[in-house]
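The following block contains a protein sequence and its predicted model.
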Amino acid sequence: MIKILIKNNVFPYCLSILLTLCCVYQQCWANGDPGKINALIKAIKVDSIGGQLPQLSYQKIAPQVVKVRVSVDLPEDVRCDDWRIRILPAFQPTFHWAPHLTPSDNHIIAQHVFRSPMMMLTDQRKQLVIIPDVDLLNNTLARDWYMDMDAQKNQLTLGRSLAQVGEHVLFKRKSGNIYTRGKFEFAFYVLAFDDREVAENPFRRPLAFYWKNWGAGLFEKGEPISGDMETYVRHSYHWAFQSWVKQVWQSFEINGKKVGAPTFIVNTTQSPNYPGKTNEREFRSIWNQAWFSSLRSASGLYRFAKRTGDQELLDKANLTKELALSYPKKDGFFYGLIGTEMEETIAGEGDKKSVRSKGWEHYYWGNSNRNPYTWDARKSPFHLLDMSWTALLMLRWYNELEKDPRLLAYAEDYGKSLLKVQTADGFFPGWLDVETLKPLAHLNDSPESALSVTFLLTLYRMTQKEEYKVAALRAMQAIMKEIIPNGRWEDFETYWSCSRVGAEDWVGKKVLRNDMYKQNNFSMFWTAEALLECYQITRVKQYLKIGQRTLDELLMTQAAWQPHFIPIKALGGFGVMNADGEWNDARQSLFAELIIRYGKELKQREYLQRGLAALRASFVMMYCPENPDTKAQWEEAWPFFGKEDYGFMMENYGHGGETNAKGLGIGEFTIYDWGNGAAAEAYNRILDHYGAYFLQGRGL
């Protein structure tokens, strides 16, 4: 029997409403047994609104899917800070999933992070999934829907409350919500399963349900963008190497050898149209790191230049390759960036200070400062993740673009050193001290090791040296045992980038209220890719099965609908983690081909569509005429933008957890290697691998 919690009413009125509601309940169940839903839900408790108790009705959508509708007629406006529906399962789950963390009773999962909104509970056979009705959310233009998962109380909550951003980026309830008189409606779907598939992959069926009902239709209509993506690629390269070339392109010499690459980051004050004084956001630098990889972008530029016969761009791509080969090494380990000294300047009395580079004659070698130890890149430790990524890109350049023997030699020199630091349990350390080359304290048993697996297996393919394969498979076994079953997706970005909540006391521990780790989808990508590589080398089906499960967990962070409160196209774009606010993050260009590869291997159309949607979403944030919605938002935020800025592209949207149609959510910088240059690389690579016919969405 479903129970209804009635708050703030006198007893006689409560009894009357309760009897009425019970009649609705009995009639509804009589019209069709909802099957396993009844067995998995012990109670649904619904708050009243201004003394009015909402009515529940049920509609059987499919054998394992029921839609629950909640409605009430309000005779007058009502202030209600927090209205809730609480769902109590009839079993004790051993696995919990929600899209965002709510570490205390004051936190909520605000609709800002409703990319594929759902909550799920499972044990070894049973699974309960709750999905808000986003069609109703859009139709009513709601801005106050939320979810919450309390694992300790074994309770799922849907509700309506205004939200405010707390920590970067978690959400808390905010008072002041008003319900206008008239009909109040709310709805959600309940999916329930009881079979062996639950334990094998709890994500597949909810994802398929979501894509079938919302994502596929939008994709087939041409969202998030349609037309030839080559236009966006040309905008990227025109911006970087013509209209913004003085701000972006860096060319200098190292030990008498000419090198070059686009700078790490530029901002709106560097626009040719900016009326004020330039201020560089961060130290001028060029990175080869897991996010910002100049070598990755250069490989895309190389492909484009070869295809179009553009010798000038080909020369620039090769200069970036020369720079990568110039990074100095210590016993096979190598630095991740080259930077310049910076200085503060003041143009005149009363002017604000600005920061500018001293120039490349004042360069130094360093490593990514996104780490637990220091913000100073000159003092930052070697990061094995960054080195494995760069070395992998060198092997891919050698294998697919040109047989430069220096690339293979540089990568294998690193590979030999990598084997020496593998731990007894199979993992690779997180960071090494730059002087002693000894492992430091953090992430020594993390999914970052998966990227080293892919690198070593690629090195094995090219050299046929068995030791690389043996080490890679041993690391993969450790990840399969320690990381995947527990959802321990912790990496450098999870704690030591912009979202540092939990860095002091959550590392290696679950947030108890949610029974979840703070998670980052970058780790899921590396792991899903490594598992596919393991399968393709060994043909052991278990790698493919677990790889699909990991890919599906990654896809839980992909937008599969178009919210009314996101004023740019969102389908196919990715968030980042369960404690941040991004939409359409630049990582989607990196993820796109892997999703397509799984689609090809498993012959699943959904994956092919999702992969192409991710690639298309990679260009949505670009300022250009082909993106009218995005262009309008850029001009709301930066009215001086003009045609010289076509191609400027922020890495994501809504990062701070807030958006509106007046430019809130638009950023102020472009990272070429984690934005337009990265998106162009993904397009050029996928074009070379699958052809223009596939990129146009034909033959899926």
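Right, received. Where do you want to start?

alpha carbons only for contacts and neighbour counts from here, please
OK.

Which parts of the stretch 401-550 of the chain are strands?
431-432 (DSSP state E, counting those that start in this stretch).

Where do the helices of it begin and end?
405-420, 449-463, 466-482, 492-496, 521-538, 541-555 (DSSP state H, counting those that start in this stretch).

Which single strand of the protein contains the most residues?
strand 182-194 (DSSP state E).

helices or strands up against that strand?
Applying 3 or more CA pairs under 8 Å, 6 or more residues apart in numbering; DSSP states H and E, one finds that strand 182-194 contacts helix 36-40, strand 65-74, strand 126-132.

and here's the other structure:
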Amino acid sequence: MNKFYYIKTTVFIFAFCITILSYSKSNAQLPKELEAYISAIDYGKLGNLAPKVEYAEVSDQIIKVSVYFQIPDTLQQDDWKMQLKPAFVPDFNWAPHLTPTDNHIIAQHVFRSPALIVTSQSKQLALIPYLNILKGENPVDWYMDMDAQNNLLTLGLSNSEVDGHILFVKKPGAIFPKGNIEFGFYILYSNKKEDLFNPWRKVADFFWNNWGSDEFKKVMKTHASPEKYIEHTYNWAFNSWKKSVWQDIHIDGKDVGAPTYIVNTTQSPNYPGEVNERGFRSVWNQAWFSSLRSASGLYRYAKQTNDKKLLEYALKTKELALSFPQKEGFFPGVIATEMEKVEIGGREYNRSKGWDNWYWGNSNRNPYTRDAHTAPYHILDMSFTANQMLLWYNELEKDSRLLEYCKTYADALLKKQSPDGFFPGWLTLDSLEPMQHLNQSPESAVSALFLLNMFKATSDEAYFEPALKCIDAIVETIIMQGRWEDFETYWSCSGYGSKNLVGKKEQRNNQYKQNTLSIFWTAEVLFEAYQLTNNKKYLEYGERAMDELLMYQATWQPPYIYVRAIGGFGVMNADGEWNDARQGLFSELIIRYGKLLNRNEYIERGIAALYASFEMMYCPENPQTKEQWEKAWPFFGPEDYGFMMENYGHQGMTSGEGIGIGEFTIYDWGNGAAAESYTRIVDHFGKDFFKDLSFD
């Protein structure tokens, strides 16, 4: 009797201890080192189940948090979340996507380098989802949220759907199956001065060292040489698709020309139906679509391969750029044809009236009009084009007309600089007076870069000091606030905030709507300013801008992205693209910062961005992408090799059946632009730069 009693008591005590240990683990105490940074963490329940939570120190000031549920039976729950409240009041918040209401979330679709970051004058805290779990099969999608007004950082699980272009909201109906559910994240914290000044460096380094570098080296072993993609590009533009792409134009007795701004799948030689042109047939020279930039790449390639025919095409495009008329130094950014609707078989099709019906105009991505006829002069576009002329003059051929054109513009530009150092956003067509939008924006960085290059080309001090004045204004008023507003931020396809957010933060997130182009332009001009002045301030702020830019770069391969993604870039914190064409434009600058700072991470990132700029091309060298193209457009064949959409997943959705693949190519913001990036890097660093790389 006593023996049975003692056995029963022992079993009870053992079970009780196990229960206590289990309870202790499932309610693990916050590590003491985090108490100064975190006030509380609330781990929600799944049904009536509380999670088991474990904390593990990874390295100095990095804690890994693991969250486990053991679900006895399938349950339906719309949302599960973990909410963390910092123990300090941040004065700076950063998240990769805007969430203007409590129902909005940062869906996993935009998890390129997913992090939530908050800083004060003395503390920094960052949350990073544990991507290894996301690489596997997960029954419910992950999300994040930044509620700056209530000082809450959220990571969670919920279905989602797209709201507008492009935000995300929670969608009811999540199902959690019987079995184990694992969730996890990292907590990075710091009180170091360098981390408070640059809150992205430690985070970006963490992403690349934990995932990006290995993914990059693995993908590089599967990639063809960029030269193979360039062969496809130029064969497509000047051979198999030439009828649709190349435009012969006659201006003032001169035969000039360039590839058209945009073509779509209905213009394929394999398309079985009628051509229906997208947009208006045109050629652009602006900060986005630059025929002159693409032509410089074609020129470099023609010289490298001794191809006289391609050289002729490049020179015709240069002549077209020089034909754009100047009005008191300022000039348009677009030459276009009139369009018409043609009825065939009871259906209407959009067609050009041809180059006998052309006109000068400007980019219709602006706050005032969608009509290129009446669109105002854009300072950014003119400065970008003039800078491309200078690069041609300095690096390709000493055509004095290019320098003279630039000098005329530069002298006019200086007269428009405001006392605060910035340049206006837009000028009226008639009186050339500044208009009301973006008159204090990072778009001015491109004008400053142009003036620095004018100084280098002419040694004229009149261009140098105004450039530095502009750069200092950007440093003082833009960088530390993350006010990365430019034309694309509000007046392209993502119009969210164009009516009420310009110049203002999204209050719930304590963030501006921001775009990567203006971050890049700022990092670029700061690099050049440092090279000319040796002032370390410019390098420090340039590195900060560069690291913020890198937070939009993909550092892993999600299973729900059906093309190679590593190294590719997104666009802004309110859009859905992966592998956007801008990554080719960014590539060399990332490498140059890497060389200057002796940072191999940057060099790898820059090369990854370059290779990603060819990833969306339809060709055998991109087998996953090719498969997606053929699911979306089954008529595609070898004549279409080289066709390349500017990005992937633009609408915020993807699938293995071709959703996420687009239907057009912009030569100057796609294959032609990517080719220019590679040929420029080869000219600057030599082909051995790529041969010497090791991806073991």
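Nice, I can see it. The model shown is predicted, which means the values in this text are computed figures rather than measured ones.

Give the buried residues for the longest helix along structure 2.
Ordering each helix of structure 2 by length in residues (DSSP state H) puts helix 2-26 first. By neighbour count on 16 or more other CA atoms under 10 Å, the buried set for helix 2-26 of structure 2 is residue 26.

Same check on stretch 485-504 of structure 1?
487-496, 499-502.

repeat for stretch 446-460 of structure 2
With burial defined by 16+ other CA under 10 Å, the residues of stretch 446-460 of structure 2 counted as buried are 446-456.

returning to that earlier point: what is the longest helix of structure 2 packed up against?
strand 52-59.

quick one: the strand it packs on aligns where in structure 1?
Mapping strand 52-59 of structure 2 onto structure 1 (TM-score structural alignment) gives residues 55-62.

For the matching stretch, list every residue counted as buried.
55-60.

ok but residue 356 of structure 2 is inside a helix, no?
No - counting by DSSP: H, G, I helix; E, B strand; the rest coil, one finds residue 356 of structure 2 to be coil, located in no helix.

which position in structure 1 aligns with it?
Match for residue 356 of structure 2 (TM-score structural alignment): residue 361.

wait, what's in contact with that match?
Contacts for residue 361 of structure 1 (CA atoms under 8 Å, 6 or more residues apart in numbering) come out as residue 340.

How about the one 3 residues further on?
Residues touching residue 364 of structure 1, when contacts are defined by CA under 8 Å, 6+ apart, comprise 338-341, 378.

in what helix or strand does the aligned partner of residue 287 of structure 2 in structure 1 lie?
Under the alignment by TM-score structural alignment, residue 287 of structure 2 pairs with residue 290 in structure 1. Assigned by DSSP states H and E, residue 290 of structure 1 belongs to neither a helix nor a strand.

residues contacting residue 290 of structure 1?
So residue 290 of structure 1 contacts 385-386, 389-390 (CA under 8 Å, 6+ apart).

Going by distance to residue 316 of structure 1, which of the residues you listed wins?
residue 390 (18.2 Å; CA to CA).

Just confirm that closest one contacts residue 288, I think it does.
Yes - contact criterion CA atoms under 8 Å: residue 390 of structure 1 and residue 288 qualify, at 6.3 Å.

neighbour-wise, which of the two wins?
Comparing residue 390 of structure 1 with residue 288 by other CA atoms under 10 Å, the one with more neighbours is residue 288, at 27 against 24.

And the contacts of stretch 601-610 of structure 1?
Stretch 601-610 of structure 1 has contacts (CA under 8 Å, 6+ apart) with 208, 211, 216, 219, 572, 592, 595-596, 598-600, 697, 700.

If you rank those by neighbours, which is first?
Result: residue 572 is most packed of the contacts of stretch 601-610 of structure 1 (other CA under 10 Å), 32 neighbours.

and the alignment partner in structure 2 of that one, what element?
Aligning on TM-score structural alignment places residue 572 of structure 1 opposite residue 567 in structure 2. Using DSSP H and E, residue 567 of structure 2 falls within no helix or strand.

From what I see, residue 567 of structure 2 and residue 552 are in contact.
No - look at residue 567 of structure 2 against residue 552 with CA under 8 Å: they stay out of range, at 9.6 Å.

Find residues that contact each of these two.
Joint contacts of residue 567 of structure 2 and residue 552 (CA under 8 Å, 6+ apart) do not exist.

how far away is residue 420 of structure 2 from residue 278 of structure 2?
Counting by CA to CA, to the nearest Å, the separation of residue 420 of structure 2 from residue 278 of structure 2 is 41 Å.

same check, this time on residue 350 of structure 2
From residue 350 of structure 2 to residue 278 of structure 2 the distance is 7 Å (CA to CA).

now residue 645 of structure 2
Distance of residue 645 of structure 2 to residue 278 of structure 2, given as CA to CA: 13 Å.

more neighbours, those two?
residue 645 (26 against 18).

Quick one: map that one onto structure 1.
Using TM-score structural alignment, the equivalent of residue 645 of structure 2 in structure 1 is residue 650.

residues contacting the closest residue to that match other than its chain neighbours?
Nearest residue to residue 650 of structure 1, sequence neighbours excluded (CA to CA, 6 or more residues apart in numbering): residue 670, at 4.9 Å. Residues in contact with residue 670 of structure 1, defined by CA under 8 Å, 6+ apart, are 265-267, 648-651, 676.

so what corresponds to residue 316 of structure 1 in structure 2?
Using TM-score structural alignment, residue 316 of structure 1 pairs with residue 313 in structure 2.

on that earlier part again, any idea which of the helices and strands packed on strand 182-194 of structure 1 is most buried?
strand 126-132 (a mean of 23; mean count of other CA atoms under 10 Å).

can you give me how far it is from the chain middle?
22 Å (CA atoms, centre = their mean, to the nearest Å).

what's the answer for stretch 401-415 of structure 2, then?
Worked out by CA atoms, centre = their mean, stretch 401-415 of structure 2 lies 31 Å from the chain centre.

In structure 1, what stretch matches that stretch?
Mapped onto structure 1 using TM-score structural alignment, stretch 401-415 of structure 2 spans residues 406-420.

what's the mean gap between that stretch and the aligned bit of structure 2?
On superposition with structure 2, the mean distance recorded for stretch 406-420 of structure 1 (mean CA distance after the TM-score superposition for structure 1) is 0.4 Å.

Could you pull out the strands in the stretch 201-350 of structure 1 for me?
249-254, 257-262, 266-267, 285-287, 329-330, 333-334, 337-340, 342-345.

Which among the ones you listed is found nearest to residue 298 of structure 1?
Once these are compared by CA to CA, strand 257-262 is nearest, at 8.0 Å.

quick one: contacts of the closest one?
240, 248-253, 286, 294, 316-317, 319-320, 322-323, 672.

if we go to 7 Å?
Identification of contacts with strand 257-262 of structure 1 by CA atoms under 7 Å, 6 or more residues apart in numbering yields 248-253, 294, 316, 319-320, 322-323, 672.
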